[in-house]
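Trainee: okay, predicted coordinates and the sequence, questions at the end:
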Amino acid sequence: MPNRLAQTTSPYLLQHADNPVDWWPWETDAFEEARRRDVPVFLSVGYSACHWCHVMAHESFEDEDTAAYMNGHFVSVKVDREERPDVDAVYMEAVQAATGQGGWPMSVFMTPDGEPFYFGTYFPPEARHGMPSFRQVLEGVHNAWTSRRDEVGEVAGKITRDLAGRELSTGDAGMPTEETQALALLQLTRDIDPASGWFRGDTKFPPSMVIEFLLRHHARAGSVAALEMAEGLCSAMARSSLYDQVGGGFHRYVLAPRAGGSLVPHFEKMLYDNALLCRVYAHLWRATGSESARRVALETADFMVRELRTPEGGFASALDADSDDGTGRHVEGAYYVWTPEQLREVLQDDAELAAQYFGVTEEGTFEHGSSVLQLPQAEGVFEAARIESVRSRLLAARGARPAPGRDDKVVAAWNGLAVAALAETGAYFDRPDLVEAAVGAADLLVRVHLDEHARLSRTSKDGRSGVNAGVLEDYGDVAEGFLALASVTGEGVWLDFAGLLLDHVLTRFTDPGSGALYDTAADAEQLIRRPQDPTDNAVPSGWTAAAGALLAYAAHTGSEPHRTAAERALGVVKALGPRVPRFVGWGLAVAEALLDGPREVAVVGPALGDPAARALHRTALLGTAPGAVVAFGTPGDGEFPLLADRPLSGGMSTAYVCRNFACDAPTTDPDRLRAALT
């Protein structure tokens, strides 16, 4: 019989709806039930594309004996971290502080008041490798609760007080300076491995936000080192198994190989990674004209539209790492790996060429004789048309395999990132279909995720808004997407929607005294602490995402409150950037825009379809000035404040490049405009 999770909309929670565990969703009634029964709460946090979450579910949560013990001694609460990033952040901070590491599934035992006292991540069904079994953990926690309650209470109270004391402030750091940016770049050069092009470390996540900083720093300061590092990182990612060499798009991360081995990906594909990296490669092409960057940007955009777009026009969260291997077993990577024999079945005479090109060996570079696809040799030694034919045939053949599961929930923040990426990529490469996809996702965010007070819901599914309130990253990233769409389409309504969201940032997420930002609104559900983290994870932190959108909106409108809020928020970048630049990459990128102005570009024409106006508009969008904003319309167009008092020059389409609404001499020449934006 299904448990309470059957009434939820989260694909991850629904995966557990038939467990024998008597799961509760995160709600007040669950904690009331624990208080009534005088038992601890067991909190399990994961997400639908999490491989080890599935493993622990199969091993423990589907086991009748384990479930019976859990039901008898605990109230068990299951949380989708993608729906409740605030819950995840608060308790992950506790896990990391107590154990020195974190990850998912996250397992936390807490009092009925939500105070944590024992932590872990994945627990195996039997003790191994120095780890206790999950049953041993359950019995140990139960015994401590029943026989050493005072000790449990002391531990829980101390942890909660420690967490509550971790308030952050921008303090007196001030705004980032030239020195801040230079020191951050210097630290990054120390972290990079020049031989591989990757940052050092065994687990390699795509450093999307850092690359955006490097490209902007090159554009503003002329740093050759920054551009070379960005190119090296992008080349390393695109040639490795992190990138889906057949279908486009990126996996979540790769693990460093054993001696002589290959990088092995964790095969789940996340919307946020692909949105961020699509934009990164489009910006790299904009800076360098690299054909490889152009190909990766477009293939990644096409992957998102082809495999992640929902019937309602939004974008699904993720594809699973695991899929059916054709024998009924769910196996990680089964959809993506190849053996030489499989290549021969599909490609016949081209199989040997494909094996050389993609690094497929008889021994295999992954598991059971299969190989991950990568590009171990220079692409130029292979005939491009033949390789394209190989790719298309492999993609068609792969389409006949059992596909990975898809998490269909629409996350506001990640869709905001996708809107920005698809709008810009479509504009750069004359792909109006990609711009239309961006508009479709933005429309969904307005129709489904925004209420009558312009408050965001975090998620939706099947066109129905979820119950969880949007957090700071939702407001920042959706505003960022709307601002990018306004610049690309010339439709000022997107600027208006961004302004509505950013008003909430100013009034509900910002500390009026210090200018510090919180991840949850002042009127949101109160947890044991109000989460607040200015550092990037796999996505820009809500703090710096909001700062970037506030700065861009101020450039569009001249709003002093928005600019001041952005400047105050960026104090944390000055404090952290020189020491840990890999964790504040987006903040450093926003700081580059601040140091550059950012520049404001107004393009006016007698009509939006005027060829000369369109040429100037495209030139403005392709300008590399960090964080430049673009307004496009007719003279006096009331939708964009930047267009006020910007007449045509000699009756011709005209562009104005400004800072703080003070403009250089207007130009009708795209070449002069290009020079003014580099």
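Mentor: Looks like it came in fine.

Trainee: could you use CA atoms for every contact and neighbour count after this?
Mentor: Noted.

Trainee: residues touching stretch 261-272, excluding its own?
Mentor: Contacts of stretch 261-272 from elsewhere in the structure, counted by Cα atoms under 8 Å, 6 or more residues apart in numbering, are 49-50, 240-242, 249-257, 304, 308, 315-322, 332-333, 365-366, 372, 414-415, 417-418, 538-539.

Trainee: adding another structure so you can compare the two:
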Amino acid sequence: MADVNRLASATSPYLLQHAQNPVDWWEWSPEAFAEARRRDVPILLSVGYAACHWCHVMAHESFEDESTAAYLNAHYVPIKVDREERPDVDAVYMAATQAMTGSGGWPMTVVLDHDARPFWAGTYLPPQPRHGQPAFTQVLQALADAWRDRRGEIDQAAAGITEHLVAMNTASQPQDSAVAWSVEDAIAALAEQFDPLAGGFGGAPKFPPSMVLEFLRTVAGDAVSGTDASERQKQALHMLHRTLAAMAGGGMYDQLGGGFARYSVDRGWVVPHFEKMLYDNAQLLGLYARVGGELGERVARETAEFMLRELRTPEGGFASALDADSDDGTGRHVEGAFYAWTPTELDEALGVERGRWAAEVFEVTEAGTFEHGMSTLQLRHGIPKGEQRRFEEVRARLMDVRDQRPRPACDDKVVAAWNGLAISGLVDAAVLLDEPRYLAAAIAAAELLVTVHLRDGRLLRVSRGGVAGSHNGVLEDYGCVAGALLALAGATADAEWMRRGLDLLDVALAQFCAADGGFHDTAADAEQLVVRPRDASDNASPSGTSAMIHALRQAYALTGAGRYLEAADQAVASVGGLMSRAPRFAGWSLAAAATEIVEVAVVGPAGAERTALAQKAWRMPGAVVVIADAATEGIPLLDGRTQVDGEPAAYVCRNFVCERPVTDPAELRA
């Protein structure tokens, strides 16, 4: 067996993690399917991602095992896919896995025939039978025997499952654009699922509901307390602020270095699944900045600093994730080893007196809140009053000590859509925290996307080390990147960013539009899979459809071109049923649909007065803002805009009909 397999030439760090497996892996390609036909064996499709804990476990137990690999190589053509590089492949076979098993997750294990039709699916499989699960090798042997001896049954199963996928895909496509939805109904449905004790929605595991929280912020509007709010606004405010405080105070938030883990395994946000994803932090950065206040500004700044410090690549983009696992100092890879503490470790780092103080502040107990007597760091009651300096000294010392620990691995591939989210979040933070470094970082990431990911007017999904991969962008890439470039145009008044964003939207409208006004997730000229993926529901990041809705509204506000507003309205109508049935999975679409577009031009020389106007405008629900020194050619929203009596002014417009310009931020509310 060679030292490396054919994954050694892959772009994906996840695939590269498997390049030294004894498994004879192929990437997803026509050549792999041709090989399966030549040998007359089925395809074993394994899908995961670099920061996935159980992917690592299954790799160590099975894919690194010589005897398991030998059987797999002899009886299958094994294909390894990074779900983050090929979200289209992942979406199709995750739907199959959920249909066949009732659940899904990663690693995902699917067995296909030569036409890419699935006939068996599962997730993690242990090396020996365990808790009612068969061993991986038992599954491999049973399916290989069935392929050899009962091919007719397999053909029948594959055909039936594929027909079911086609029917599911058709049913999931909007048939109910006329379905009535309302903000009141959405708020009521969210309130029913809201956790009044711990914040968030539903039980464990609990994911950060970034897009739903933005919808709640939109509904709350300018109300800041119960005294000036309607009943609907009161509900929205309560759910919003309770959840933001709970997430930021729990162990899911890194109290030392900033940034959020992917989700909490418990309902109280105490113990995270420790991987840190770019898409979560990018969205939460912008959300906390837009909400503002002492908590919002602190968390936004810390999260931005985390992203710049730990996720930024040498080329100026942002890496996809940090792993959940790291070396615990004994050679074992353990989840959370980098982040968790014992009281003894605090004493050793800080001295006994400060160690005990830190244990109390961060809720580090002798029993531990995590595993093996370890605790996550929490900050439920905020920084103790009058102890800010002591707190910062303790936190800095603990960071220094933690930095000596073996670090989690970094998945350093640059994903276009997630970098678009990062750019947008950094632009929000740059304006609202008045921090030019964040804007500079956003511009650098945008320049990387334009120079590396943009080829002949089309987006490529990923790059690594400044070299683009071969996979085409999907709808979320176009929506998120276009929205980011338009946000940059707003913050810089640089018409070139606007032009590039509009170009991407034009490509998306030509390649991804569906007959009902919604969108497909893959381009019309993309590789044809067994079904063409289409899902308007938000998951951990915005769906391609909801990202497009926001970007199209931005485009209309900046240019006045009615075709962008028409496309946005049609897309909103296409998800009316989803917004009515499942608002938790339509938060980003709801955030757009619940607000009227407000166009705001802020004009005047840089300084405190312009900054105050820009920050007030930037937080207005539904507002698309452009900030400039003076009237600027190339951005219609800035046409004819000037200062008023020598002072910076804000022009507030709807459908390009403007109110009188104002110079006082307080007047913007009216």
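Mentor: Sure thing, it's come through. Predicted model only: the values in this text are computed from it and were never measured.

Trainee: coming back round to it: please check the contacts of stretch 261-272 of the first structure and keep the buried ones.
Mentor: Using 16 or more other Cα atoms under 10 Å as the burial test, the contacts of stretch 261-272 of the first structure include 49-50, 240-242, 249-256, 304, 308, 315-322, 332-333, 365-366, 372, 414-415, 417-418, 538-539 as buried.

Trainee: host element of the aligned partner of Thr109 of the second structure in the first structure?
Mentor: Residue pairing (TM-score structural alignment): Thr109 of the second structure is matched to Ser107 of the first structure. Element membership of Ser107 of the first structure, judged by DSSP states H and E, is strand 106-110.

Trainee: circling back: distance of the match of Thr109 of the second structure relative to Tyr118 of the first structure?
Mentor: Using Cα to Cα, to the nearest Å, Ser107 of the first structure is found at 8 Å from Tyr118 of the first structure.

Trainee: same check on Tyr518 of the first structure?
Mentor: For Tyr518 of the first structure, the distance to Tyr118 of the first structure (Cα to Cα) stands at 26 Å.

Trainee: mind checking which of those two has more residues around it?
Mentor: Between Tyr518 of the first structure and Tyr118, Tyr518 has the larger neighbour count (other Cα atoms under 10 Å), namely 24 against 19.

Trainee: that one against Arg530, yeah?
Mentor: Yes: counting by Cα atoms under 8 Å, Tyr518 of the first structure touches Arg530, with 7.1 Å between them.

Trainee: OK, contacts around the match of Thr109 of the second structure?
Mentor: So Ser107 of the first structure contacts 42-45, 119-122 (Cα under 8 Å, 6+ apart).

Trainee: one more pass at 7 Å, please.
Mentor: Applying Cα atoms under 7 Å, 6 or more residues apart in numbering, we find Ser107 of the first structure in contact with 43-45, 119-121.

Trainee: again with Pro598 of the first structure
Mentor: Pro598 of the first structure touches 555, 626-628, 659, counting by Cα under 7 Å, 6+ apart.

Trainee: which of the residues you listed fall within strands?
Mentor: Using DSSP state E, Arg659 are the members of the contacts of Pro598 of the first structure that sit in strands.

Trainee: so which of the contacts of Pro598 of the first structure is the most crowded?
Mentor: Taking other Cα under 10 Å to define a neighbour, the member of these with the most is Ala555, carrying 29 neighbours.

Trainee: in stretch 29-36 of the first structure, which residues are buried?
Mentor: 30-31, 34-35.

Trainee: oh, I was asking about stretch 615-634 of the second structure
Mentor: For stretch 615-634 of the second structure, burial by neighbour count (16+ other Cα under 10 Å) applies to 615-632, 634.

Trainee: what's the matching residue for Leu190 of the second structure over in the first structure?
Mentor: That one, Leu190 of the second structure, aligns with Leu188 by TM-score structural alignment.

Trainee: kindly report the same for Val662 of the second structure.
Mentor: Looks like Val662 of the second structure aligns to Thr667 there (TM-score structural alignment).

Trainee: number of nearby residues for that match?
Mentor: 20.

Trainee: isn't it right next to Thr654, touching?
Mentor: Yes: Thr667 of the first structure lies in contact with Thr654 (Cα atoms under 7 Å); the separation is 5.6 Å.

Trainee: if we can go back for a sec, which one of the buried residues of stretch 29-36 of the first structure is nearest Asp523 of the first structure?
Mentor: Ranked by distance to Asp523 of the first structure (Cα to Cα), those are led by Phe31 at 20.4 Å.

Trainee: identify the residue of the second structure aligned to that closest one.
Mentor: Aligning on TM-score structural alignment places Phe31 of the first structure opposite Phe33 in the second structure.

Trainee: which element is its match on?
Mentor: Using DSSP H and E, Phe33 of the second structure falls within helix 30-39.

Trainee: matching residues in the first structure for the very next helix or strand once past that helix?
Mentor: Once the chain leaves helix 30-39 of the second structure, the next helix or strand it forms, by DSSP H and E, is strand 43-48. Alignment of strand 43-48 of the second structure against the first structure: residues 41-46, by TM-score structural alignment.

Trainee: mean per-residue distance, that stretch to the second structure?
Mentor: With mean Cα distance after the TM-score superposition for the first structure, stretch 41-46 of the first structure departs from the second structure by a mean of 0.2 Å once superposed.

Trainee: pick out whichever of the contacts of Pro598 of the first structure sits closest to Asn3 of the first structure.
Mentor: Using Cα to Cα, the shortest approach to Asn3 of the first structure within the contacts of Pro598 of the first structure belongs to Gly627, at 48.6 Å.

Trainee: so what's the aligned partner of His556 of the first structure in the second structure closest to, chain neighbours aside?
Mentor: Correspondence of His556 of the first structure to the second structure, assessed by TM-score structural alignment: Leu558. Nearest residue to Leu558 of the second structure, sequence neighbours excluded (Cα to Cα, 6 or more residues apart in numbering): Leu637, at 5.3 Å.

Trainee: the one you found -> the first structure?
Mentor: So Leu637 of the second structure corresponds to Leu642, using TM-score structural alignment.

Trainee: now do the equivalent of His520 of the second structure over in the first structure against Glu600 of the first structure, distance only.
Mentor: Here His520 of the second structure is matched to Tyr518 in the first structure, going by TM-score structural alignment. For Tyr518 of the first structure, the distance to Glu600 of the first structure (Cα to Cα) stands at 29 Å.
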